[in-house]
Structures are given as C-alpha cells and as structure tokens.
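> everything below, folded, please.
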Amino acid sequence: MTAMAIGESLMDDRGELEGMFDDEELEEIRRAREEWEAETLEPAIERHGERTDRFATVSNLEVDRLYTPEDVSGLDYGEDLGFPGEEPYTRGVYPTMYRGRTWTMRQFAGFGTAEETNERFHYLIENGQTGLSTAFDMPSLMGIDSDDPMADGEVGKEGVAVDTLRDMEILFEGIDVGEVSTSFTINPSAAVIYAMYIAIADQQGVPREELRGTLQNDMLKEFIAQKEWVMPPEPSLDLVTDVIEFSAEKTPKFNPISISGYHIREAGSTAVQELAFTLADGFAYVEDGIDRGLDVDEFAPQLSFFFNSHNSIFEEVAKFRAARRIYARVMDEWYDAEDPASKRLKFHTQTAGQSLTAQQPLNNVVRVTIQALAGVLGGTQSLHTNSYDEALALPSEQSVRVALRTQQIIAEESGAADIVDPLGGSYAVEALTDEVEGKAMAYIEEIREMGDGSVRDGVLSGIEQGYFHREIQDAAYEYQERVEAGEETVVGVNAYELEEDTRPEILEVDETVQRRQRDRLESVKRERDEEAVEAALSELEEVVAAGENAMPAIVDAVKAYATMGEIMHVFEQQHGSYQETAGVAY
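Below is the predicted model:
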C-alpha cells in the first residue's frame, strides 16, 4: 500500500484526515501519563531534582521531558511521513538510502599553491575519500588576482590560490574529472571557477554532460551572512542564474548551486533561521529561473543545498527532515513542479565549525562525531567532517585523516547506515520536526509578504533592509549571553577548563607561497596570446552589457588564460560595486 493510500484509509466519514491515534486511545494515554507523573515522576523529582529548570537545544528551542503520542496526535502518516523515496520525502529522498551506498565523504582541501593542494587531493583519495571539496584563498573568493595589492598577505592562506586556468590544470593533475565528484566552495567568482573546470574536462576529453560535482555559487547567503561580493545583489543573482541555465543544458549531472545555510548558522543563527533563510534563498533562485523563461522541471533537479550540523542531535535531525517536507510541498504547491526530482531536497552537510574550540582541541573529535551522526540520521547525501585543529589553523594531514575516519567508522561500524530514517516514528523527533517546520514556514511566509507574494523580491528586500542581519545578530547575541551566564555549557571553555597548553602541532602555510604564485601568474601573462585575451574580454563585456548569458564567453576567456581578476573586473565595471547599508533602524 502506498503512503497516499494509507492517507486515504485514514479518512473519516467526512473525508477529513485523522491522526494515527483515535481519541479514545489518546485519552487512555493521557490518563496513564498523568498517573505516571503523580505516582512515579513527582516523587523522583522531590528526592533527586533535575539538572536545571529548563532544558533547551543549542538554538534555545525548549524541549519537553517526555514525548508521547499526544505530541504527535495530528500526524498523518501518508501526508506527513510517507516512505523513503516518495513524497513528501520526510523519511529520505531515496528508497534504500545508505543501504544502497553510503553518503559521499568529502574533506575540505585547499591551501598554498595548486601543487600543494593537488598533493592533498591525492592523499585523501588514497585514504578512501569519495569526493573532492575545494577551498579557495580570499583573493580567489573575492575575484582578484594574487598580484593585486589587496591580495598581499592573503595568497594561499585560507585556501588554494587560483588565478588562471594554469592553476586549475595543476590542481587536477593526475585526477580524472570524469571519475570524481568535485565540490567548489566559492561564490562571487564561482562562474569563473566553473568555467575553468569545464575547460579542464574539455582538455581531458571528458564529455561535459558527464561532469559531476557542486558549485556553491550562492550569492544571496553572501549578502545575508558571509559578506563576500563583487557586484550588487540583483546582478549577482543574474550571474547565478546564468550558471544554472547553462548547466541545465551543458552539464546536467553537475549541481550549479549549493544553496547554503551553513554560513548563516556559522554567523550565529538558530537552526530554524538557518532552515528558513536557506529555503527562502532556494525559492528565490527557483523564481528567478522561472522568470528567465526556464521550465522549473528543467533546472530544479540540479539544485542542491548545504546545511550545518550542530550539537543538539535531535534538533538537527528534525531540521533535516522538516527541510525535505517543506521543500517538496512548496515546489509542488507554489511552483507547479511535476518531476519528482524537482521536489527532492538533496543536501550536503558540514559539521559546525563555530562549535570548535581552541581550548582542548581533541574534544572537537567528539563534537564532530555527534554532529556527523546527526547528519547521517537526518539523511544527508554528502558529508564533511571538520578537523579537530580547525579552530587554530588549516587542518593538518593527521587531523584530516581522523575526520575522514570518523565518517568511515559511522558508516562501517556503527550500524547507523543500516536503517532508513532510524529515528522516524520517535515521538520526540516527530514532534520536533513539526515544530521546526511550523516555525520555519512562518519565517518563509513573512519573507514572501515582504516581497508582495514573491520570495525572491522578499529576500532582496530583506537584504537591503538589514532584516536577515538583525535576526541573526539577535540570535547570536542571545546565545553568547547564555554562554557567559553559564546557562550554555561549552566543555573546556566555561566548564572543565585546564591550565596546561593543549595546542597540537598545526599546519603553517609557507611564506614563500605568495612569491611562487605571483611568479607563475607573471609567467602565464608573459606566455599567453594577448590578442586572444583582449578579444575574449571584449566579447565578455559585450555579452554582459547586452544582458545575455555570460557563461559561454567566460569559458572562452579562461581558455585564453584571462585571469580571475580580469574577468571579474568586467562585471564590476558594468554593474558597479556594492556597499552594505549601514545603520538600518531596528
């Protein structure tokens, strides 16, 4: 019997959906609970008490002592849960989930020059990693070259430096891009990195339609949380949609965007805010694609999401399950998606960097394990586990190996991957899923109202008005107050402190990286065909001015070895730069 048929079988005589428990059963449970409270619970509390008067998640969502069928009395199995691989996908987007194959295991890699990061890539692949995840340095993220005065002191420090296609060629030397899935964490200049990856595929003879991977390319969350941009919001959104449109036609197995709540959470949001603002951004991109003239079922299956997994394990599992349910319903009801793939929310998860402590860093191994387990129990498609030393520096080889082994132990030893949606049906998890869903939808509806019925216009309006900034700032401030008051325990920071130095050996980026990278860039500029570069950049300028899809021209420009900075300068010249509105009234 399908989930829909189950839902129909639970209809009462009036055609209304009934819950999973009838009134008589609920009344019996209610009486039994009251009896338990009076005869068993209250005497125990009088004798021993409880640790605190209030129990809450890291997001300050209060949780009850006990959950029973009363807390899920309105739950309809067919409508609200269903089966894995079927709408509303609450229980997972695939029927067998990890019994078929485990999630993709990714570890962030990127530091110094392309040669050093290529070496780390090979190390991770040899140790069992199943997907590559690339971090870029700040100049690359901001669309400037390593020889720009603003890049001084930042080259190769936060990730790998990529100025031209030459760097990308070295980065993927000895790696068949047709065999590996690669994730790129980059936003303002994401279109350029995507074009370089396409050029690498063309060089290797890999058909573009076989390319697999994910481009972060989420500019809305940049304006909301991470604060890296080149152009104002609207032209930035246009370039994102250029990539989505181009990818739908040319690289159908590649995810052209990873709509990211991770950085929203890292900025201090609650789990509910992370979920709501991320889904709102996703719906904004959907609306922009539709307005571009694309059929929703042409591009929506390629959209992917990226969530944070924090310490409160049940809140996180509820968040992931609620995300799938909201997305399936909204894509169906608001955007008329028909292809089931357009309604399946697929997501990558990264453990919470913000939770890592410089004090007693080995404690971070335990934090990361709990957070990774939450991602697995919540049904993630891909997982990055942070390294225990990341609060101090870029991760060392040893810490990266421990982080990867954490995933492998969860997958191969814990049994967590053997049952689909193992916490489904838990009164606590189902009640929390409903609560998170309701609170997140309230936010999404508020954003939609800000845009007079358009989520996209609501998000853009919220950015300009400082709405998201204020919401996140307030949540972050309240959390820090609880930590400082001792209401929120951070082991090793405000409890169980140690006097001795517990810092491990950390990775240090060689100070010669900047010189070596600048030397290579100078060499590329000296050896390239300047007439071809000028022609490619002129063509790009004409395309941008005409409002046409810029991706084909960007691909031609990178193949001519135009630099990241030269390409992004074309967009900045055309659209201007952006300065965030300051002093927005509360």
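> drop to CA atoms for contacts and neighbour counts, all remaining ones
Fine.
> can you pull out the helices in the stretch 101-250 of the chain?
Along the stretch 101-250 of the chain, counting by DSSP state H, counting those that start in this stretch, helices occupy 114-126, 138-141, 165-171, 190-204, 219-221, 233-250.
> which of those helices is buried the deepest?
Highest mean neighbour count among those (mean count of other C-alpha atoms under 10 Å): helix 219-221, with a mean of 29.
> what's that helix in contact with?
Helix 219-221 has contacts (C-alpha atoms under 8 Å, 6 or more residues apart in numbering) with 187-188, 229, 233, 236-237, 240, 259-261, 263-264, 278, 281, 459.
> how about the helices of the stretch 101-250 of the chain, which one is nearest R47?
Among the helices of the stretch 101-250 of the chain, the nearest to R47 by C-alpha to C-alpha is helix 219-221 (50.0 Å).
> quick one: the strands in the stretch 351-500 of the chain, in order.
Secondary structure of the stretch 351-500 of the chain, counting by DSSP state E, counting those that start in this stretch: strands at 382-384.
> following up with a second sequence; could you model it the same way so I can compare the two?
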Amino acid sequence: MNDTTSLPRKPLYSAADLEGVPWLDARPGEYPYLRGVHATMYTERPWTIRQYSGRADAGVSNLAYRRALEAGAMGLSVAFDLPTHRGYDSDHADIAADVGVAGVAIDSVEDMARLFEGVPLDRVSVSMTMSGAVLPVLAAYIVAAQEAGVSAAQLRGTVQNDILKEFMVRNTYIFAPEPSMRIATDVVRYVMEHMPHFNAMSISGYHIQEAGADGVLELALTLANASEYVRRLVGAGVDADRACRQLSFFFAVGRDFYGEVAKLRAARVLWAELARSFGARDPRAMQLRMHCQTAGSTLTARRAQNNIVRTTVEAMAAVFGGTQSLHTNAWDEALSLPGEDAATLARDTQLILQHETGLCDVVDPWAGSYLIEALTARTADAVREMLAQIAAQGGVIAAVESGWVEARVHEGAARIQAQTDSGERAVIGVNRFQVPHDDESESLDVDARRIHSLQADRLRRLRANRDPQRVRAALERLAEVARSGEGNLLAATIDAMRARATVGECTSALEQVWPRWSAPVRADRRAWAQARASDAAWEAAKDAVAKWRRSRGRTPRIVLLKLGQDGHDRGVRVVAAALADAGFETEIGPLFVTPGQAAQWATSRSPDVVGVSTLAGAHLSLVPALIDALRATDIDAPVVVGGIVPRADHARLMAHGVAAQFGPDTPLDSIVRKLLSVTRHETNAPA
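Predicted coordinates for the structure are as follows:
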C-alpha cells in the first residue's frame, strides 16, 4: 500500500477490475456526471484560473487583483485577514498584530469599494473565502457594488459560507453551531431571491484535508456538511432544486495523484445521488461544480523550490478530475507569505497547462482506465460507508459535538507526520535525497502596525461622517432579527452596512443575542503512539525524556500556545500528541488570546517550556509581546517557536529571547531532544 493513499492499491489493473463498476458508459454532461458536468468540458472553455490572494489594506490588494486580471487570471478569490474572519474591526485593541497580515483588512463598505475599484463586478467572478463574518462582509460587497452601479442581480461568484467545517478544523467561527447555521441558511435564502448568478455556499473539503484527513474522509465530511445544509433549507420550505443549485464545492488536491483524480470523479456521482435523494430533478441541481486548490500541507520549507513540481502535479490531478476552477499555491508558502514572483509563477503554471500541454483537448482522458474507474467506484463506496457511520451518530453536527470528527482528522494528521519523520512517507529533500541547501525566498512582509494605524484612521473618519442615529437603529434592528427569528439576517445586515456600520459593529450587535463561542483544543497521544510504534529514533527520544525525568524526579512540563487570531491548530495538536507520548506533561492553551492573556494562562501551569505555534505571519509582534509578559511574572521558562517563520526573522526572535525555532519540516524526535536541552538553559545552541 502506498503511504499517501486512503485505499489500498495493487501494481497491476486489468479488465477484471471493472466487473461490477457502474457508469462505465456514462457520458460527460449527463447524470451522474462522472465524466464532467459539461458535455464539452475544457475543449470549449478551460477551467477558471482563480488565484487566492489578499494582504495589507484594500488599496494594496486592489493593485494585485488588477495585475492578476491583466496577466491572465479569469476570476478573483479574496483572502481576508484573520480579524475580519472573526468579526473584529481593525482598531480593536486585541487584534492589532494580525491586521492585514494573512489577508486583506476589510472593516466597511468604503474598504470593499477600494478593494474592487476598477474591477468590472458585473463581468468578473469573485470568490470570497468567508464564513464566520459572512453577514457583514457579503453585505459590504453587495452595497459597494450597488453604489458603483452594479446590482446584486448582476454579481457573479461565490461566498464560502460553510460554517460547519470551521467547527471541524479551521476555527474561524464566531458564534455557536446553531446560530451559525441560522446565519448560513439566511445567506442562502437571500442570495436565492436576489442574486441569480451567485453561489451562496462553497462547501469546503480543502481545510479538512489540510487538517489531516485523507481523500475519503475529506469527501465524506464535505458531503455530510452539504447534506445538513440542504436538509435545513428544505425543512424550511425551500425547493430542493433551488437549494442544491446554490451550492458549489471546494476540494484540496494533494500528492496522491490517482486517488485525487478518482476522488473528484466520485464526488460528482455521490452528489448527484444525494441531490436526487433530496428531491432535486433539475440537472443543474445535481451537477457538482467545484473549485480546487493544490495542497498547502505538501509544501516543504527545505528544498522549497521542489514545491514547484509538487504543485504542478497536483494541478494536473485537479484538471484530470474535472475541476471548474483552480488555485495553484506559490512555491515559497512554507517559508513566508508568498512573494510576487512566486505567485506569478503559480499562475503561469496554470496558463502553461492550458495552452502548452494539450490537456484541454480531450474530455475526461482517464475514462475507461482500469485503475481510475475501479478506484473511483471504490472511493464512492468507501465514502458511502462513512456517510452511513455519520448518519448513525445522529448526523454531522452530532459527530462534531461527540469529538468523532476531531479524532478522525487528528489521527490522520499524526499518522502523516509520523510517517514523514520515520521516512516511510518519502519527501524529497526533507527525508530522502537531502542536499545541504539554504532556501531563500522573496519574503513578502506586511507591516501590521502601519495597516492597523491606517485602518483605525479610516474608521475614525467613517464614524465621524455618518448618521449615528441611523446606524444605531439599523444595528438594533439586526439584533432584533437575530433575537426574534423573524426576518432575514443578511437583509438586515445590508441595511446596517449601507448606513455605514462596520464589520465589528454588526458582529457586536449579534453578540448581544449570541455570545462568542469557543471550544478547547485537544490532542490524543494515542494518535501519535500508534503511528510511531517500534520506531528506533522515536524510542530513543522517549528514553531521553525518561532520563530527564529520573534526574529531576518529575515529568517535564510544556504548554503550547496559539497567539492572536490564528486558529489553524493541526500542527500544535500533532506536536502536543507526540510530546505526550514521549513523556512530557502537555497542555494546549485556548485559541484567540492576546500575548498577555496567554502569559497569564501559561504562568498558572508552571511550565518548564513555553511553545508557540505560528502560521499567520504575526510572530514578530506576538512572540516578543508574550516573552515580555512572561518576564513580568515569576516564571522563567524558555520560549520556543514552531511553524512558518521566514529565515530573515529568526535572528530577531532569538535576540528577543526565543530559545529555539523549529521549521515545519523538523522531525518530532529532534524537537524532543532540543526541548530537553533548553530546559537545562542551554539556550545558545543553534536551532
């Protein structure tokens, strides 16, 4: 069995493997859409090149969008910063370090207007990756377009609006599951009535795979989420055809080439079956339309230019699977925010595939393949079995609340990391065929303090020039719609944003009815132990911890933290599970905390080491602030940092007192040995 796969493979396939495989005579554009949702697929129109981007403020991102359109992009995909995802205005005291860093900061209609200045919104398709703060962000987009002369009915594109996957993996939620589902379904109902060319939901498997799921689990959870949304809409009286037509899908395409091709083909068959089971009969309702993105989790910091090859192969799998649009990752994203040259190369990769390779000349070239057809059918069967397991638990929300989803995804992430550390899972340049090489990239830094100051000034001017009574009345109306259950939340939010309320103010109005929701971050040492059993290097690491424990008479204690608004917790959970298995006493802190709050929480645990996991680019502000806050306490524990930190920032963090730094490719046994050394205050050793 290939270690990258979720289903076993064999070295030779023949006609015998096609016995009992359904839909072999299917034609593209016909039920169940195995071979594609359109009869001609790319032969008449290639997939849409839709690069996900956004940074700093609206003006900076607008320039990038216009350049991308001039260079061949056919649609825009907006990356919002973490404070916007979490419904905070940029001048909120607790989120300054994250403003504009991992996406563009949007606080108001004025910001949205600047973001799309000069972009013909009646012709350019816009995708917005937004779920938590979907109400004020989508409302700002609609109002900005209307004020530019483009009606809501003319807008084309998609808003993600997939809150269930936030509770599973990504954590950019704001409210508890039930009110969040109310928000999501109100958005769908508004879009159905007023925006005929717009998709009200993009059900995301991408983040599920990125968190550690294999292709079968990714597809099963994605379809389970979609089914829950449709059930809610149909139960509220929405016609099944109209409900299903509103949905599109978003998948990751990783390194399992054949498996990913089969997964995307199986996805169309399964969705056609599910939509029909809900009562859909319109072909458009049964056609699974998808966007794909190459996997971020397969990118490596060592020998980072190898990522160009990885991304190209993943992009080909998405094309062979029949995607409608595609984002290709930049090669340097494991090192820092992507540089302009790397982002341009990522886009050019798609243009080369479209115009130089002949991939668009044939519809579904893998049709009839012994391997692909058999694997497609087996993938569909495995997903059906997993959907039955989810249904047996009472549905997908119950499976989330019970911890079943979290455990399955966490187990996958631990297995992948363990296989990589042991060398079972080959990663060229990292654990196979290593060559000494210092990777450098054109790091694209964002000055969060400057963007925070600019946005705060814009907010001051906005509040000074608006009608405060009109704003207050609109926000009170929004809160009343939430409280009473009568009326549409998006319609009420549009009125509030038109009155010049802000993203944060709309969120605060809803918080009067639905308090912010939080969930603990958990890790299971068994997930790591099962994956690394009987591995010599890992046993040696555990022996080193046991020796430390015997010499000190107690167990080494580490607390692991996420700072700011970064909710990506795959790495910190895997590290916590591994360190617990190694013999550390391990605890993960709460998400979405300030450095001061994190220091207070960590101090109460009396740790030997404080670990920080960082992925969102705000490390130069948040980590020094944490160290300063810890220094003000009685705890003298060294601070270590793991995650994505550009090489240029290493010295600055070390100068401020960071004891060790671990890149995303660092094996866990190496991390264990280094942690033991820093607990002896040997903090001058190189990381």
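> overlay them and tell me the TM-score.
In this superposition the chains share a TM-score of 0.87, using TM-score structural alignment, normalised by the length of the first structure; 523 aligned residues with a C-alpha RMSD of 1.4 Å.
> in what helix or strand does the residue with the largest distance to the centre of the second structure lie?
Farthest-out residue of the second structure from its mean C-alpha position, per C-alpha atoms, centre = their mean: S551, at 42.9 Å. Element membership for S551 of the second structure (DSSP states H and E) is helix 536-552.
> A629 of the second structure now?
If you go by DSSP H and E, A629 of the second structure is part of helix 619-631.
> what range in the first structure does the helix or strand following that helix sit on?
Following helix 619-631 of the second structure in sequence order, the next helix or strand is strand 639-643 (DSSP H and E). Under TM-score structural alignment, there is no match for strand 639-643 of the second structure anywhere in the first structure.
> so which of the contacts of helix 219-221 of the first structure wins on neighbours?
Neighbours here mean other C-alpha atoms under 10 Å. Within the contacts of helix 219-221 of the first structure, the largest count is held by S260, at 30 neighbours.
> trace that residue over to the second structure, please.
In the second structure, S260 of the first structure lands on S204 (TM-score structural alignment).
> let's verify the nearest residue to that match once chain neighbours are set aside: helix, strand, or coil?
Spatial nearest neighbour of S204 of the second structure, excluding adjacent residues (C-alpha to C-alpha, 6 or more residues apart in numbering): F250 at 4.6 Å. Secondary structure, DSSP: H, G, I helix; E, B strand; the rest coil: F250 of the second structure is strand.
> tell me, what residue is most central in the second structure?
When C-alpha atoms, centre = their mean is applied to the second structure, the residue found nearest the centroid is H207 (4.0 Å).
> OK, contacts around that one?
Listed by C-alpha under 8 Å, 6+ apart, the contact set of H207 of the second structure reads 165, 169-170, 252.
> host element of it?
Per DSSP H and E: H207 of the second structure is located in helix 206-210.
> so how much does whichever helix or strand comes after that helix differ from the first structure once superposed?
Downstream of helix 206-210 of the second structure, the next assigned helix or strand under DSSP H and E is helix 215-235. The superposed helix 215-235 of the second structure is, by mean C-alpha distance after the TM-score superposition for the first structure, a mean 0.6 Å from where its aligned residues fall in the first structure.
> distance from the chain centre to the helix holding A629 of the second structure, please.
Chain-centre distance of helix 619-631 of the second structure: 26 Å, with C-alpha atoms, centre = their mean, to the nearest Å.
> Q408 of the first structure matches what in the second structure?
By TM-score structural alignment, Q408 of the first structure lines up with L351.
> how far apart are the helix holding H207 of the second structure and its match in the first structure?
Helix 206-210 of the second structure, aligned to the first structure and superposed, deviates on average by 0.3 Å (mean C-alpha distance after the TM-score superposition for the first structure).
> if we can go back for a sec, just so I know, which of the helices of the stretch 101-250 of the first structure lies nearest R99 of the first structure?
Of all those, it is helix 114-126 that lies closest to R99 of the first structure, at 22.4 Å by C-alpha to C-alpha.
> where in the second structure does that closest one align, residue-wise?
With TM-score structural alignment applied, helix 114-126 of the first structure matches the range 58-70 in the second structure.
> just checking, what packs against the helix holding A629 of the second structure?
Helix 619-631 of the second structure makes packing contacts with helix 595-603, helix 647-655 when contacts are defined by 3 or more C-alpha pairs under 8 Å, 6 or more residues apart in numbering; DSSP states H and E.
> the first one: what's the following helix or strand?
Once helix 595-603 of the second structure ends, the next helix or strand along the chain (criterion: DSSP H and E) is strand 609-614.
> ditto for the last one
The element immediately downstream of helix 647-655 of the second structure (helix or strand, assigned by DSSP H and E) is strand 658-662.
> the helix or strand following that following strand aligns to what range in the first structure?
On the C-terminal side of strand 658-662 of the second structure, the closest following helix or strand by DSSP H and E is helix 668-679. The counterpart of helix 668-679 of the second structure in the first structure, using TM-score structural alignment, is absent.
> so what angle separates the directions of helix 668-679 of the second structure and strand 609-614?
Relative orientation of helix 668-679 of the second structure versus strand 609-614 (axes from the mean of the first three to the mean of the last three C-alpha atoms, to 10 degrees): 130 degrees.
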